[in-house]
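Chemist: Next input, structure requested:
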Amino acid sequence: MPASNPSPLPLRGEVKEAEGGFGVYVHWPFCLSKCPYCDFNSHVVANVDQRQWAAALARELRYMRELTGPRAVSSVFFGGGTPSLMEVATVDAVLTEIAKLWNVDADVEISLEANPTSVEAERFRGYRSAGVNRLSLGVQSLDDAQLKFLGRLHSADEALAAIGLAREIFPRLSFDLIYARPGQTAAAWARELRMALSHAADHLSLYQLTIEEGTAFARLYEKGAFRLPEEDDAAELYRLTGEIAGEAGLSAYEVSNYAKPGAECRHNLVYWRYGDYAGVGPGAHGRVTTDEGRLATAALKAPGAWLASVEASGHGLEVADPVKASEQGDEMMLMGLRLEEGVSLKRYERLTGRALDTTRVDGLIRDGALSRDGDIIKATPEGRLVLNGVLGRLLA
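Modeler: Model prediction:
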């Protein structure tokens, strides 16, 4: 790991480009409550010293700049937690620091996640003035009973009001919904999704409910408190999701993400295209190409421990490990086959120094799980339903 206290950085110089682009991820770990399905690094804390946190995030950004060198930033993403609990001044301070450290594209995408419960018109307008140009709302459902089951603090009406407000203020809007919930029928999901699409701007993230280890839902599920749809039923809901989204002009550019042409989330494309991204904040991960090679970074998860580490040494990283060439190829496949556009076999060979086993590729094509167009392989709609199995066969 490089020195903990980097020297002042030159802000000019040759900008290094990486395939897939370069983004900055900022993790805000605080929430009003912990959702029972959530395994993200989020914490319920009554009071947060926002000036202290803004200063710490800026300091870790400076450390990450030491690792990455000059780059052109194509996207910034405030994730969490609930970033809409950040004061406008905190968001502004972070974006100002990013602009000092790297070359920011003129058309940079700056996304911020928000919950309908933390919606305030004045704060939303403040975020927009600070530079945020894309909002991602954690709606999760448009049914009040289901929102209660999911542990959400907002109602369906509050969610729709937040969507309306966001559409007035931000050039781009996305919101999340969770489906394949206990007892959910195809007809009920179709009605809810069509209602959502009537309010959506240009992007929806549509996730099947999964049981994550260590969550409240995991404990309830083990006790038999509820059941999820059977595998075939969940697969039918997935097919239905794509069909209805397609009717509204949104394609499944990624397994769980649907967008109109040109409205894809650029920041997430950096991940899925195996680009570089600097992650700051508690629990944030990163992949950055340095003069010594590609590094995988991960920060301390506990907010207090991360903050103490940043103030003591300039960063909160607990991991900054080289990524082996073979691992880079596997990571690229794991991410890239989620995309409708697919993955380049030549790029896999450049990363790993070896060609992918064509007999495995051909076998998956014969089975209808993959398709190939020259250098590009893609997961078919059928392959996407069993993507983990496809990857297991491909990379074994």
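Chemist: C-alpha from now on. contacts and neighbour counts both.
Modeler: OK.
Chemist: ok, the residue positioned nearest the centre of the chain - contacts?
Modeler: What sits nearest the mean C-alpha location of the chain, by Cα atoms, centre = their mean, is Asn268, with 5.5 Å. Contacts for Asn268 (Cα atoms under 8 Å, 6 or more residues apart in numbering) come out as none.
Chemist: Could you look up the SS state of it?
Modeler: helix (DSSP: H, G, I helix; E, B strand; the rest coil).
Chemist: ok, it to Lys260 distance?
Modeler: 15 Å (Cα to Cα, to the nearest Å).
Chemist: tell me which strands and helices the longest strand seen in the chain is in contact with?
Modeler: Across the chain, the longest stretch assigned as strand under DSSP state E is strand 103-114. With contacts defined as 3 or more Cα pairs under 8 Å, 6 or more residues apart in numbering; DSSP states H and E, strand 103-114 has these neighbours: strand 72-80, strand 134-140.
Chemist: run this one through as well so I can compare:
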Amino acid sequence: MADGLLLRPEAEARREDWEAGGFALYVHWPFCQAKCPYCDFNSHVARSIDQTRWARAYEAEIARAAREVPGRVLRSIFLGGGTPSLMEPETVEAVIGAARAAWGFANDIEITMEANPTSVETERFRGYRAAGVNRLSLGVQALNDADLRRLGRLHSTEEAVAAFGIARETFERVSLDLIYARQGQTPEAWEAELAEALRLVDGTGAGHLSLYQLTIEEGTAFGDRFAAGKLRDLPDEDRAADLWDVTQRLTDAAGLPAYEVSNHAAEGQESRHNLVYWQGGDWVGVGPGAHGRLTLGGVRTGVETERAPGRWLQRVEEDGSGESGREALSEVEAAEERLMMGLRLREGVEMGRLGALDGLGIPAEELAGMGLVAVEDGRLRTTAAGRPVLNAVLRELLA
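Modeler: Okay, here's the model as predicted:
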């Protein structure tokens, strides 16, 4: 993808720079109550789950990872899925305890759990807080019941508002997730809905919103309907741009500007875990389908795990590892990844960390002339005009 880019001698010294982003642990819980029609994550519906058995498997995988990368300090833990709030609090406590035994914790470690606002999950919030979770990412997705049903969600707007209130009382930090650019959604309707979300979040220092435009992925129920011509009235390019503009205008005015393409926060409330990804840190991925990035012997290495829950569990118990493969990234591949992740951030990426891609000057200058990127103080970043067309900007930079 980057043939012909100049490899510079100093690139060798830059390979082990993961500490600029920090070190994190991602734990994937693969089970859900129901599969949402838009979801392409590795999630499965199961009748029964032996939580003790799963807790032991997570503990074993964390301990194995610690033997390979000992002595590090965890900046964050993220429990994702699937629906991690279907885990018993005892399972969560076991995972956090295993991580604490494996590595040191940063003084301000962020421990996030994804949750849905159903009454069943809300009842467990206090148990998760006691287990060590200090940040909740609440998957509200919509604030009107008709669209919640269309999205396959199991909660109502009333339940979502109640769950958010309980979450704010229980956890130090809470993030609220919404999906927009939905079927038939007008800029006026989205403005009213986002305004309601901002009233909930309040913008008083505890605020974080993850606002994602609906994407239609192959292999999902929505993808099948779209291919059959049955998913109608999705926003065209112009309406999607209008919805984006509404999002930026309202969140800026509320004091929750976009620090990343789809994430908005009051100052100091940014997701520390996702910043590890976007700033090119290292992370261990544990659980079915989890991915990791580790710098091993100076080489950036991608780590994959078995996707099928049953097979992952079996591999951990019988083979001592749930991994399914590893790939050492070349200097160019690692630099490309750093560029793609770093440009998602409003602050951009340090040019000095691009190693093999330091020869980007000419395309960057061309895009700067178009007002899509800026190079300032040794950093390359997208502008307000460039962020909504980030994929096109990256295609040009990596051509």
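Chemist: Mean distance of the next helix or strand along the chain from the longest strand of the first structure to its aligned residues in the second structure, please.
Modeler: The C-terminal neighbour of strand 103-114 of the first structure among helices and strands, as given by DSSP states H and E, is helix 121-130. Superposing on the second structure and averaging over aligned pairs (mean Cα distance after the TM-score superposition for the first structure), helix 121-130 of the first structure comes out at 1.7 Å.
Chemist: Name the residues that touch helix 121-130 of the first structure?
Modeler: Glu87, Val88, Val91, Asp92, Leu95, Leu165, Ala166, Ile169, Phe170.
Chemist: What are the neighbouring residues in contact with the second one?
Modeler: To tie it back to what came earlier, the one meant is Val88 of the first structure. Residues in contact with Val88 of the first structure (Cα under 8 Å, 6+ apart) are Arg123, Gly126, Tyr127, Ala130.
Chemist: on that earlier part again, relative to Thr241 of the first structure, which of the helices and strands packed on strand 103-114 of the first structure is closest?
Modeler: strand 134-140 (14.6 Å; Cα to Cα).
Chemist: quick one: contacts of the closest one?
Modeler: Under Cα under 8 Å, 6+ apart, the answer for strand 134-140 of the first structure is 109-116, 147, 159, 163, 166, 170-178.
Chemist: Tell me the most packed of the contacts of Val88 of the first structure, by neighbour count.
Modeler: Within the contacts of Val88 of the first structure, Tyr127 tops the neighbour count with 25 neighbours, counted by other Cα atoms under 10 Å.
Chemist: Look up how far Ala188 of the first structure lies from that residue.
Modeler: 35 Å.
Chemist: pull the longest helix from the first structure.
Modeler: helix 50-68 (DSSP state H).
Chemist: so how far does that helix sit from its counterpart in the second structure?
Modeler: Mean for helix 50-68 of the first structure is 0.9 Å (mean Cα distance after the TM-score superposition for the first structure).
Chemist: From the contact counts, what lies against that helix?
Modeler: helix 88-101, strand 276-280, strand 285-290, helix 303-313.
Chemist: Of the ones you listed, give the one that comes closest to Ser33 of the first structure.
Modeler: Going by Cα to Cα, the one of these nearest Ser33 of the first structure is helix 303-313, 15.7 Å.
Chemist: Which part of the second structure matches the closest one?
Modeler: Per the alignment by TM-score structural alignment, helix 303-313 of the first structure matches residues 309-319 in the second structure.
Chemist: buried ones in that stretch?
Modeler: Within stretch 309-319 of the second structure, the residues that count as buried by 16 or more other Cα atoms under 10 Å are Pro309, Trp312, Leu313, Arg315, Val316, Glu317.
Chemist: just stretch 156-174 of the first structure next, same as before
Modeler: In stretch 156-174 of the first structure, counting by 16+ other Cα under 10 Å, buried: 156, 158-160, 162-163, 165-167, 169-170, 172-174.
Chemist: From Leu101 of the first structure, how far out is the counterpart of Arg395 of the second structure in the first structure?
Modeler: With TM-score structural alignment as the criterion, the equivalent of Arg395 of the second structure in the first structure is Gly392. Distance, Gly392 of the first structure to Leu101 of the first structure, by Cα to Cα: 40 Å.
Chemist: Compare those two (neighbour count), which wins?
Modeler: Neighbour totals were compared for Gly392 of the first structure and Leu101, and Leu101 leads with 22 against 10 (other Cα under 10 Å).
Chemist: In the second structure, what residue corresponds to Ile211 of the first structure?
Modeler: Matched by TM-score structural alignment, Ile211 of the first structure corresponds to Ile216 in the second structure.
Chemist: Make TSV from the buried residues of stretch 156-174 of the first structure and add distance to Phe226 of the first structure to it.
Modeler: Shown next, in TSV, are those (distance: Cα to Cα, whole Å):
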residue	distance to Phe226 of the first structure
Ala156	23
Glu158	27
Ala159	25
Leu160	28
Ala162	30
Ile163	30
Leu165	35
Ala166	34
Arg167	36
Ile169	39
Phe170	38
Arg172	36
Leu173	33
Ser174	29
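Chemist: List just the nearest of those to Pro70 of the first structure.
Modeler: Closest to Pro70 of the first structure out of these is Arg172 (27.9 Å), distances taken as Cα to Cα.
Chemist: burial of the nearest residue in space to the closest one that is not next to it in sequence, as a residue count?
Modeler: Sequence neighbours aside, Arg134 is the residue nearest to Arg172 of the first structure in space, at 4.6 Å (criterion: Cα to Cα, 6 or more residues apart in numbering). When counting by other Cα under 10 Å, one arrives at 24 neighbours for Arg134 of the first structure.
Chemist: From Glu212 of the first structure, how far off is Arg134 of the first structure?
Modeler: 28 Å.
Chemist: just Ala299 of the first structure next, same as before
Modeler: 21 Å.
Chemist: quick one, strands of the stretch 101-250 of the second structure?
Modeler: For the stretch 101-250 of the second structure, the strands defined by DSSP state E, counting those that start in this stretch occupy 104-115, 135-141, 173-180, 208-213.
Chemist: related to what we said a few turns ago, so the match of Arg395 of the second structure sits in a helix?
Modeler: Yes. If the criterion is three-state DSSP, then Gly392 of the first structure is within a helix.
Chemist: Quick check: it vs Glu254 of the first structure, distance?
Modeler: Taken as Cα to Cα, the span from Gly392 of the first structure to Glu254 of the first structure is 19 Å.
Chemist: ditto for Leu95 of the first structure
Modeler: The spacing between Leu95 of the first structure and Glu254 of the first structure, counted by Cα to Cα, is 28 Å.
Chemist: Who has more neighbours out of the two?
Modeler: Using other Cα under 10 Å as the criterion, Leu95 of the first structure and Glu254 rank with Glu254 on top: 22 against 18.
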